[in-house]
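Asks: Have a look at this prediction, sequence included:
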Amino acid sequence: MKTMMKLFLAGVAFAGPIAAAHAEDKPTIEIMSSWTSGGEAAALNVIKTEFEKRGGIWKDSSIAGFGAADAAFQNRIVAGDAPGAKQGVIGLAAADFVSQGLFNPIDDVAAAGKWADVLPKSISALISYDGKVYLAPTGAHGESWVFYSKEAFDKASIAQEPKSWDEFFADLDKLKAAGLIPVAWGGQPWQQTKVFNMILLSQVGSDGFLKIYADKDKSEASVDGVKKTLEILGKLRGYVDAGAAGRNWNDATAMLITAKAGVQFMGDWAKGEFTVAGKEPGKDYGCMIAPESRGMVYIADSLWFPKTGNAQADKAQKLLAEVVMDPAIQVEFALKKGSIPMRSDVDKSKLDVCAQKGVELMSAGAIVPDQAIVLTPQQVGSLDDFVDEYWSGGSNDAAAAAENFFAIFE
């Protein structure tokens, strides 16, 4: 008996190192993201599940709030302890890390997968630097959406979507008269800037929007457009509740899901929260582009691949890039996240009515980039501060504020 026990223990001791060795051979990666809400987590799990099916080992380092996640990521970079992958937007922030030589290229994966043939040219250009691909796009989001509760609209006797800002404010008055919170407001600077941008696009159009953000145009037309935008933004203050300050976006979405509020200004990732709650677009909630807007502000998510000095992590990065751009994964991810697939060759028939509207605008080129794509992180922060000061300060002097707006580019 003792002899058999010794053999058994010896076998266990021998098997331990073998199991460990097999684990070390598997591509292992730590993912840092800010996708922690119900819909975001479900979408990230689509990638995680497929990555593990293909033999990878996934380590999650999610941090709520992309500002907090970005700060933690920068601290890890400075400390020389970068994660294997980071969820982040496509834009100048990523370009800054690439220029410092801190990211690994994945152009071999992109070439093998013929990404250039299936991605919009503008996206291909934004994920490439000096002829090499560094980012793996996960999906695009429209940011000009106004979501509304069908139940709340019915209670307030609102029969159709408002076409103008005058009609919109008239409907907000009806919601208030019905005892509802008219606007579920996410009271954080970045959310307020999203609202500012969707209003701005409705006032100056796509060309005017690009002149302001890309060309830093300070003409009379641009200043007047900003002034009109601020007037509309300021008017919205009278339709939010006392608890709006600091509110997370998904908590604001929950106010629509429970029909406590009428509308919410938010990117189409809000659909992920409706989906998790079992709500259907067109039946339980509606989606419309901001009044008088002829286009849509968009932002594109991607995965970044920092240099880690770890061969297994480098191997895992390439596997993860393949998974993210798999056509089936692009669709399933979009369904959970509420986004639009980046690939042009996927089956779009599964997308909901809201996503179909977004696809139409994308296909028609009726889109303009979010400020994070065309501005530096410092300028993005200055824009958030500007909008927050105007909103929270309670100023009604839109003309004076409009003149000060362009200081954010200095």
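Replies: Everything's here; your move. Numbers count the residues shown, from 1 in each chain.
Asks: contacts, neighbours, all on C-alpha from now
Replies: OK.
Asks: can you give me the helices in the stretch 51-200 of the chain?
Replies: Assigned by DSSP state H, counting those that start in this stretch, the stretch 51-200 of the chain shows helices spanning 66-78, 92-99, 107-112, 115-118, 121-126, 150-155, 165-177, 189-213.
Asks: how about these, which one is nearest residue 401?
Replies: Residue 401 lies closest to helix 189-213 among the helices of the stretch 51-200 of the chain, at 13.1 Å (CA to CA).
Asks: Other residues contacting the closest one?
Replies: 143-144, 186, 217-218, 222, 225-226, 228-230, 232-233, 249, 265-266, 290-297, 366-368, 371, 374-375, 383-385, 387-388, 391 (CA atoms under 8 Å, 6 or more residues apart in numbering).
Asks: how big is the angle separating that helix from helix 66-78?
Replies: Here helix 189-213 points in a direction 80 degrees away from that of helix 66-78 (axes from the mean of the first three to the mean of the last three CA atoms, to 10 degrees).
Asks: Centre of the chain to helix 189-213, how far?
Replies: 16 Å (CA atoms, centre = their mean, to the nearest Å).
Asks: Just the buried residues of that helix, please?
Replies: Buried residues in helix 189-213, counted by 16 or more other CA atoms under 10 Å: 189-206, 208-213.
Asks: Same check on stretch 251-261?
Replies: Neighbour-count burial for stretch 251-261 [16+ other CA under 10 Å]: 251-257, 259-261.
Asks: need those in TSV with distance to residue 81 and secondary structure, can you?
Replies: Compiled in TSV, the buried residues of stretch 251-261 are given as follows (distance: CA to CA, whole Å; DSSP: H, G, I helix; E, B strand; the rest coil):
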residue	distance to residue 81	secondary structure
251	33	helix
252	35	helix
253	36	helix
254	37	helix
255	40	helix
256	41	helix
257	40	helix
259	45	coil
260	45	coil
261	44	strand
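Asks: let's bring in a second one:
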Amino acid sequence: MGAGLLCLLWITTASAAQTLDVLHWWTSLSERQAANTLAGALQDEGIVWRDAAIPGGAGIGAFKVLKSRVLSGRAPDVAQLIGPTLDDWGELGLLLELDDVAMDEGWSAAFFPTIAALVRVQGHTVAVPVGLHRINTLYYQPKLFVEQGLRPPRNWAEFERVAARLQRAGITPLAQSSEPWQVATLFETLLLAETGAAYYKQLLQLRRPDDWFDPRVFRALERLRSLKRWMAQPVPQRGWEEVARSFARGDAAMWIMGDWARGELLSLGLDVDREFACIAVPGTGGAHLYSVDTFAMMAGGYGKQREQETMARSLASVPLQLAYNRIKGSVPVRRDIDPAALDSCGRDSWQTFSRGAAVQAPSIVHRMATDEAMKDAIIAQIYRYFTDDQVAATEVQRRLATIMRALQNDTGVRRTPR
């Protein structure tokens, strides 16, 4: 084949390939690898993933960029949208309805019921879920625990004994960043540990101000502050990826963070159960504090609908669910996979979530439980309490109750926690 013909073939193939502009916030090592896995699958379908990654933990920057692009008439073809924010965008008619794809692929039967409901707005499927994260995860260093004659803590009394032993040995017991969303992520796991899934959801669903004066909320706040003594001092403000690298170096014995951290640790070359292991945060063994990664197809002029629907089918398929989530640290959103294909951490997450709504608790910080206004207000109060020891727990309870009172009669669109 001559050089001219080869060139013509390349031009024809490149021009035939359709491009999807994908906006998301996956920028860490493992997140990039996971995104590349999705992009590679699209490439096999003749679709080019044009990356628009926006740095920033918890998607804070990405949401701002998305709003700006939509307002300026430059909306991406695909955007990472999660939780109740899907309602807001769906109500405005900005999301492509994927009902035909969902019906053809049997999503309602394949997905966990909570997840199938999560991606529906006004009876229409408007997003494709790609991964289920468990946030109430405690990581620990197995080798270090063996050396110190310790077992991973299953309750808070055990945690205190383990932490004290580690500290006496000159080891920092608990890794943590003072970045606001990371502090609030730690708090919501403590809140779940104290209240259980049912009351946790009641706090967020009913928005009754008096519920926030419950002694269990007070104890969660007190524990958040008391845990500071087991952290490096002063508690540094750093990205979660940096915390992961520090933990991988052995700078701390334990770390409480969502299971995206597992994906990062794997990407750094660590082995599950040998160089790190994970269990549920003390007091939450039977519960699953969850966040679900989802992609919404922006409606636009419907010029990319075929490619968007192809992407949706691909992302929800069993092979890609297993491949992607193995890298990302999350687990498949499908209930028809074989849990034996997951590692020990993932298997516990998937099996716990499969027990149903009674054990499932939607994350506040990671946009599963509330609208943006409520999420931001809660994070601000928890961060202030964590960084200022002069603020009393009762004062935070009062402020949280005031926030609920202000939002109690808000009739804006929001997703009811399940």
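Replies: Thanks, I have the structure now. In this text, all values refer to a predicted model and were calculated from it rather than measured experimentally.
Asks: for the spatially most central residue of structure 2, helix, strand, or coil?
Replies: Residue closest to the mean C-alpha point of structure 2, counted by CA atoms, centre = their mean, is residue 291 at 4.2 Å. What DSSP: H, G, I helix; E, B strand; the rest coil gives for residue 291 of structure 2 is strand.
Asks: where along structure 2 do the strands fall?
Replies: 18-24, 47-53, 78-80, 120-121, 124-125, 128-134, 137-140, 174-175, 254-256, 277-280, 288-297, 360-362 (DSSP state E).
Asks: list the helices and strands the last one packs on?
Replies: Judged by 3 or more CA pairs under 8 Å, 6 or more residues apart in numbering; DSSP states H and E, the packing partners of strand 360-362 of structure 2 are helix 180-205, strand 288-297.
Asks: counterpart of the longest one in structure 1, which residues?
Replies: Applying TM-score structural alignment, one finds that helix 180-205 of structure 2 aligns to the residue range 189-214 of structure 1.
Asks: Ok, stretch 327-341 of structure 2 next?
Replies: So stretch 327-341 of structure 2 sits over residues 336-350 in structure 1, by TM-score structural alignment.
Asks: Just the buried positions in that stretch, please.
Replies: 336-343, 346.
Asks: Among those residues, name the ones in helices.
Replies: Those of the buried residues of stretch 336-350 of structure 1 mapping onto helices are 336-337, per DSSP state H.
Asks: So what's the gap between stretch 335-346 of structure 2 and the chain middle?
Replies: Mean C-alpha position of stretch 335-346 of structure 2 versus that of the full chain (CA atoms, centre = their mean) differs by 18 Å.
Asks: Quick one: end-to-end length of it, please.
Replies: 13 Å (CA to CA, to the nearest Å).
Asks: What lies in contact with that stretch?
Replies: 110-112, 272-273, 277-279, 318, 322, 326, 329-331, 347, 350-351, 354.
Asks: What of stretch 268-283 of structure 1?
Replies: Residues outside stretch 268-283 of structure 1 that contact it (CA under 8 Å, 6+ apart): 37-40, 141-143, 145, 150, 249-250, 253-254, 257, 285, 287, 335-339, 352-354.
Asks: Ok, stretch 106-122 of structure 1 next?
Replies: By CA under 8 Å, 6+ apart, the list of residues contacting stretch 106-122 of structure 1 reads 124, 132-135, 318, 321-322, 342-345.
Asks: First-to-last residue distance for it?
Replies: Using CA to CA, the two ends of stretch 106-122 of structure 1 sit 18 Å apart.
Asks: Would you check the span in structure 2 matched by that stretch?
Replies: Using TM-score structural alignment, stretch 106-122 of structure 1 corresponds to residues 98-114 of structure 2.
Asks: what comes up buried for the matching stretch?
Replies: Neighbour-count burial for stretch 98-114 of structure 2, counted by 16+ other CA under 10 Å, picks out 98-99, 101-102, 107, 110-114.
Asks: Those residues: which two are farthest apart?
Replies: 101 and 114 (18.6 Å).
Asks: burial measure for residue 144 of structure 2, as a count.
Replies: Here the count is done by other CA atoms under 10 Å, and residue 144 of structure 2 has 17 residues near it.
Asks: ok, it - contacts?
Replies: residue 253.
Asks: ok, it to residue 89 of structure 2 distance?
Replies: Distance, residue 144 of structure 2 to residue 89 of structure 2, using CA to CA: 47 Å.
Asks: And residue 364 of structure 2, by the same measure?
Replies: From residue 364 of structure 2 to residue 89 of structure 2 the distance is 19 Å (CA to CA).
Asks: more neighbours, those two?
Replies: residue 364 (28 against 17).
Asks: Spit out the contact partners of that one.
Replies: 188, 370, 375.
Asks: which one among those gets closest to residue 47 of structure 2?
Replies: Closest approach between the contacts of residue 364 of structure 2 and residue 47 of structure 2, by CA to CA: residue 370, at 34.3 Å.
Asks: Would you check that the closest one makes contact with residue 82?
Replies: No - checked against CA atoms under 8 Å, the pair residue 370 of structure 2 and residue 82 is beyond contact range at 11.0 Å.
Asks: Thanks again, I'm all set now.
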